[in-house]
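[1] Need the 3D shape of this:
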Amino acid sequence: MTRQRRKFDTSLKLEVVRMIKEQGLSVQHVSESMSIGPSAVRRWVKQYEDEQAGQPGIGKPLTPEQQRIRQLEQENRQLRGDVEILKKASAFFARELK
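    Below is the predicted model:
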């Protein structure tokens, strides 16, 4: 029988990171008190630090700024794809008119 993976929402992850960063609690103490694995807590702290440094972290973004950046990057990719399609279509129709 397989164990189901637990899912944590972004607000809980940010609260855990704040407990470590602002209150100075240890990863071990926070993970034990909240019944979360220490490796997950370390990963959230690392991701938060990366996001604060302006780098995209791994996984779902924690901060609202990074969430917005990811959304805009996805929209940018979509729009670039749309532009490529329009370029090809206009080239095709320009050839047909000649």
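
[2] switch to C-alpha atoms for all contacts and neighbour counts from now on
    OK.

[3] tally of neighbours for residue 46?
    Here the count is done by other C-alpha atoms under 10 Å, and residue 46 has 15 residues near it.

[4] Which element, helix or strand, includes it?
    In this structure, residue 46 is located in helix 38-52 according to DSSP states H and E.

[5] Just the buried positions in that helix, please.
    Using 16 or more other C-alpha atoms under 10 Å as the burial criterion, the residues of helix 38-52 that qualify are 38, 41-42, 44-45, 47-49, 51.

[6] Second input sequence below; structure requested for side-by-side comparison:
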Amino acid sequence: MGSKYTKRYTEEFKREAIALVDSTGKTVTAVARELGISSKSLRGWYRQAKADWGESAPGEPTSAEREELKRLRRQNAEQAKTIEILRKAAVFFAKESDR
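    Model (predicted):
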């Protein structure tokens, strides 16, 4: 849900850009400049690819781990809403039984 000006790149384009960095020995910034993309974007893709290949710094999550984390956070938010509804219902019924 980025801004309407955010460009979307295909996975194939990202893979090829990452391969250019690896095969040419050029810096990420130089390759990004040649391709006409943001060096920040290419750097992020490159880091994520390294993490997926197991070549990243310790503690850097892989794409699969990131997806699982997103799923778990969504599930956690849904459960928190359910708990809040149940808490309110318990308070309501406790007041009703006192009458």
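
[7] before we move on, back to that, in the next helix or strand after the helix holding residue 46 of the first structure, what's buried?
    Downstream of helix 38-52 of the first structure, the first helix or strand assigned by DSSP H and E is helix 64-97. Neighbour counts over helix 64-97 of the first structure (16+ other C-alpha under 10 Å) mark residue 66 as buried.

[8] How much space separates the residue nearest to the spatial centre of the second structure from residue 89 of the second structure?
    When C-alpha atoms, centre = their mean is applied to the second structure, the residue found nearest the centroid is residue 66 (5.7 Å). From residue 66 of the second structure over to residue 89 of the second structure the distance is 35 Å, taken as C-alpha to C-alpha, to the nearest Å.

[9] likewise residue 64 of the second structure?
    Distance of residue 64 of the second structure to residue 89 of the second structure, given as C-alpha to C-alpha: 38 Å.

[10] Then residue 69 of the second structure?
    Counting by C-alpha to C-alpha - residue 69 of the second structure and residue 89 of the second structure are separated by 30 Å.

[11] How about residue 65 of the second structure?
    Going from residue 65 of the second structure to residue 89 of the second structure by C-alpha to C-alpha gives 36 Å.

[12] Taking helix 64-97 as reference, get the angle to the helix holding residue 46 of the first structure.
    Relative orientation of helix 38-52 of the first structure with respect to helix 64-97: 60 degrees, computed using axes from the mean of the first three to the mean of the last three C-alpha atoms, to 10 degrees.

[13] What is helix 38-52 of the first structure packed up against?
    With contacts taken as 3 or more C-alpha pairs under 8 Å, 6 or more residues apart in numbering; DSSP states H and E, helix 38-52 of the first structure sits against helix 10-21, helix 27-34.

[14] Residue 61 of the second structure and residue 51 touch, don't they?
    Yes. The pair residue 61 of the second structure / residue 51 is scored as a contact, 6.5 Å apart, by C-alpha atoms under 8 Å.
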